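1. have a look at this fold, sequence not included:
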């Protein structure tokens, strides 16, 4: 199930969006840009619905911060119908937009389009290689090399590494990582993820002991580098 971050300062609109999206996605809600960026950096987000007219940190600023580390779909909501402004936001990296007031059915349809594109692009034939430091992951060939040497990884460890390599330096909660890879709810007592992360760390260290690739941020989650 996809995870959608809704950044909207109007609580009524936010709750309405969460209600219509929850049958198909996990919805994380944020009332301002600071909270939205915090959720983006600590959870595994698949799509962001972003209001542009936020108090404090504007939606445009949030979009710029997201685009520094991620290419996840961002659907912006705006009350401004100025075409030049909308074009500038799209040029800054937004994938789509809706002007307020909007039709809920249309919003759900646009969200589904973006999620289908995301699902199709992930590990699609011809997808670009992921390279972080001496690590190289090839989705098409399903291979990982470290300093040019092949690293043999089972399916789940490969998927975990791919998620981390797509967003280096971003901290992910264990629940977000588990739900992204296993596609089922995470339980606090679940030890499966810890075992796979430990195995992955061990294999990486065997090839390059001086470089710590996977770092645990205690009480928050894990990150690559």
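-> That came through fine. All of these numbers come straight from a predicted model, not from anything done at the bench.

2. going by C-alpha atoms from here, please, whenever you check contacts or count neighbours.
-> Will do.

3. at which residues are the helices of the chain located?
-> 11-21, 33-42, 59-69, 83-91, 104-121, 155-166, 174-182, 192-207 (DSSP state H).

4. reformat those helices as a markdown table; add distance to residue 139.
-> Shown next, in a markdown table, are the helices of the chain (distance: least, CA to CA, whole Å):
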| stretch | distance to residue 139 |
| --- | --- |
| helix 11-21 | 30 |
| helix 33-42 | 24 |
| helix 59-69 | 19 |
| helix 83-91 | 28 |
| helix 104-121 | 10 |
| helix 155-166 | 8 |
| helix 174-182 | 15 |
| helix 192-207 | 17 |
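
5. here's the one I want to compare it with:
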């Protein structure tokens, strides 16, 4: 909840600052009730605008409404983000981060990593990985999966020779 007339930084500037980094509900509260004041507040990133004087119960209802909307909107996004240690995979944006640093993967590398993450703890054979990612019979795979796993490890592991995320299960396949 921001007031347009706050000390040090006004609510409009605060809303712009918040929107640079965060996606959270903002309710602008102000004695300024002119249309242009409301438009400025909403344009700055406020989700709602309430003028003084107001009924405290109305403010509570608006806060609850914004929280409900925020939770519903972000519920799917949270399901799409999978965290394993310092590794974060966002399935909807297809972005991968290690300790907050974005890691650039090719589409096939992402598909392999995402497949392993979805089956965390399960050993996936090279054939199953190939068929799931390339949508072709595994007999065409040669060393394709192994080469891709090596490249993924080089990008996400601190020491690709001693991986902590993608483990090789000798004679069987790979596991997260």
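-> Received, thanks. Nothing here was measured: the structure is a model prediction, and the numbers come from that model.

6. TM-score for these two?
-> Comparison of the two superposed chains (TM-score structural alignment, normalised by the length of structure 2) gives a TM-score of 0.51, and 101 aligned residues with a CA RMSD of 2.5 Å.

7. ok so, going back, out of the helices of structure 1, nearest to residue 129 of structure 1?
-> helix 155-166 (9.9 Å; CA to CA).

8. please, which helix or strand holds residue 74 of structure 2?
-> Per DSSP states H and E, residue 74 of structure 2 falls inside helix 56-80.

9. how about that helix: buried residues?
-> Within helix 56-80 of structure 2, the residues that qualify as buried are 59, 62, 63, 66, counting by 16 or more other CA atoms under 10 Å.

10. for that helix, the distance to its chain's centre please.
-> 18 Å (CA atoms, centre = their mean, to the nearest Å).

11. same question for stretch 83-94 of structure 1.
-> 21 Å.

12. thinking again about what came up before, with mean neighbour count and distance to residue 137 of structure 1 added, can I get the helices of structure 1 in CSV?
-> Converted to CSV, these look like this (neighbours: other CA atoms under 10 Å; distance: least, CA to CA, whole Å):
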stretch, mean neighbour count, distance to residue 137 of structure 1
helix 11-21, 15, 33
helix 33-42, 19, 22
helix 59-69, 17, 18
helix 83-91, 13, 29
helix 104-121, 14, 15
helix 155-166, 18, 7
helix 174-182, 19, 16
helix 192-207, 15, 13
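
13. show me the one of those that comes nearest residue 223 of structure 1.
-> Short answer: helix 155-166, nearest of the helices of structure 1 by CA to CA, at 6.5 Å.

14. in structure 2, what range does that closest one match?
-> Counting by TM-score structural alignment, helix 155-166 of structure 1 lines up with residues 107-118 of structure 2.

15. average gap between the matching stretch and structure 1?
-> Superposing on structure 1 and averaging over aligned pairs (mean CA distance after the TM-score superposition for structure 1), stretch 107-118 of structure 2 comes out at 0.5 Å.

16. residues making contact with that stretch?
-> 82, 89, 91, 94, 122, 124, 129, 133, 148-149, 151-152, 174-176 (CA atoms under 8 Å, 6 or more residues apart in numbering).

17. spatially, which two of those residues are the most separated?
-> Across the contacts of stretch 107-118 of structure 2 (CA to CA), the longest gap, 21.7 Å, separates 94 and 122.

18. show me how far the match of helix 155-166 of structure 1 is from its chain's centre.
-> 16 Å.

19. can you check stretch 180-195 of structure 1 too?
-> With CA atoms, centre = their mean, you get 17 Å for stretch 180-195 of structure 1.

20. one more: stretch 168-176 of structure 2?
-> So, by CA atoms, centre = their mean, the centroid of stretch 168-176 of structure 2 is 28 Å from its chain's centroid.

21. mind listing what's buried in it?
-> Result for stretch 168-176 of structure 2 [16+ other CA under 10 Å]: buried residues 168, 173, 174, 175, 176.

22. what is the nearest of the residues you listed to residue 101 of structure 2?
-> For those, with residue 101 of structure 2 as the reference and CA to CA as the criterion, the closest is residue 176, at 19.8 Å.

23. contacts only, for that closest one.
-> 116, 117, 119, 120, 121, 122, 123, 165, 166, 167.

24. any idea how far residue 66 of structure 1 lies from residue 220 of structure 1?
-> 19 Å (CA to CA, to the nearest Å).

25. could you do residue 143 of structure 1 as well?
-> 29 Å.

26. same check on residue 40 of structure 1?
-> 13 Å.

27. cool, residue 127 of structure 1 as well?
-> Taken as CA to CA, the span from residue 127 of structure 1 to residue 220 of structure 1 is 30 Å.

28. could you do residue 97 of structure 1 as well?
-> Counting by CA to CA, the gap from residue 97 of structure 1 to residue 220 of structure 1 is 32 Å.

29. quick one: contacts of stretch 125-139 of structure 1?
-> 121, 123-124, 140, 143-148, 162, 165-166, 168.

30. tell me which residue of structure 1 lines up with residue 80 of structure 2.
-> Using TM-score structural alignment, residue 80 of structure 2 pairs with residue 128 in structure 1.
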